[in-house]
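1. predicted model and sequence below, questions to follow.
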Amino acid sequence: MNEINVIKVCSKITSKNQITIPKIVREFLEVKSADTIEWKIEPNGKVVIAKSKADLWQIINEQEKEFGNLSTAGVDWEKDLESEDFD
């Protein structure tokens, strides 16, 4: 018989109705500051928390912060590729 290891951790709700996600949960979900988590409430009263999948614009905004955009001065975008470059 397989025994499932269950880890139980608690968080306290602050006066502003905020909680801190315990480190072990953050590591398990692989979330960091500014990530979004999803709360799913099931009919049986169980609440499931999961890391939300990043949307396209969130990814673009993060990459723009790191790499700049087409109008960022000093970015060398290299030469444009032409169709004959793919022969």
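-> Cool, the structure landed.
2. only C-alpha atoms from now on, for both contacts and neighbour counts.
-> Will do.
3. who are the contact partners of the residue nearest to the spatial centre of the chain?
-> Nearest to the geometric centre of the chain sits Asp35, at 4.1 Å (CA atoms, centre = their mean). By CA atoms under 8 Å, 6 or more residues apart in numbering, Asp35 lies in contact with Lys51, Ser52.
4. again, only this time at 10 Å
-> Lys51, Ser52, Lys53, Ala54, Gln58 (CA atoms under 10 Å, 6 or more residues apart in numbering).
5. ok, structure two:
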Amino acid sequence: MTAMASVISKITAKNQVTVPKQVRQALGLKEHDQLRWIAKDDGSIEVKKANNNDFWGVVMEQQRRYGSINTPEPAWGPDVGGEVID
């Protein structure tokens, strides 16, 4: 992506930001796409289009948000019998 003119956005009272048209076009964004915000050590922020097809990225995000799925399986008791399928 080539450098573009500086564009300013305003944060609303609900902490929402409109992504400027030039940025949406440069990133190929469309409605319902997600952005990944990366805070760097030098104080700058990198914004990328999130790769929603990244299965393990989604898994890690869900684990970060909701906790680990590594829980013991519940004990349902001894087996009663076999399954009968008609």
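-> Received it, and whenever you're ready, just let me know what you need. Because the structure is predicted, anything quoted here is derived from the model rather than measured.
6. still on that earlier bit, what residue of structure 2 takes the place of the residue nearest to the centre of structure 1?
-> Using TM-score structural alignment, the partner of Asp35 of structure 1 in structure 2 is Asp33.
7. for Val9 of structure 1, same thing?
-> Alignment of Val9 of structure 1 against structure 2 is given by TM-score structural alignment, with Val7 as its counterpart.
8. settle this for me: that match is touching Thr18, isn't it.
-> No: assessed by CA atoms under 10 Å, Val7 of structure 2 is found out of contact with Thr18, at 11.2 Å.
9. give me the common contacts of those two.
-> Contacts common to Val7 of structure 2 and Thr18, judged by CA under 10 Å, 6+ apart, are absent.
10. which residue sits closest to Ile21 of structure 1, ignoring its sequence neighbours?
-> Using CA to CA, 6 or more residues apart in numbering and skipping residues adjacent in sequence, the residue nearest Ile21 of structure 1 is Ser11, 7.0 Å away.
11. what's the answer for Val47 of structure 2, then?
-> Nearest to Val47 of structure 2 is Trp37, by CA to CA, 6+ apart, at 4.8 Å.
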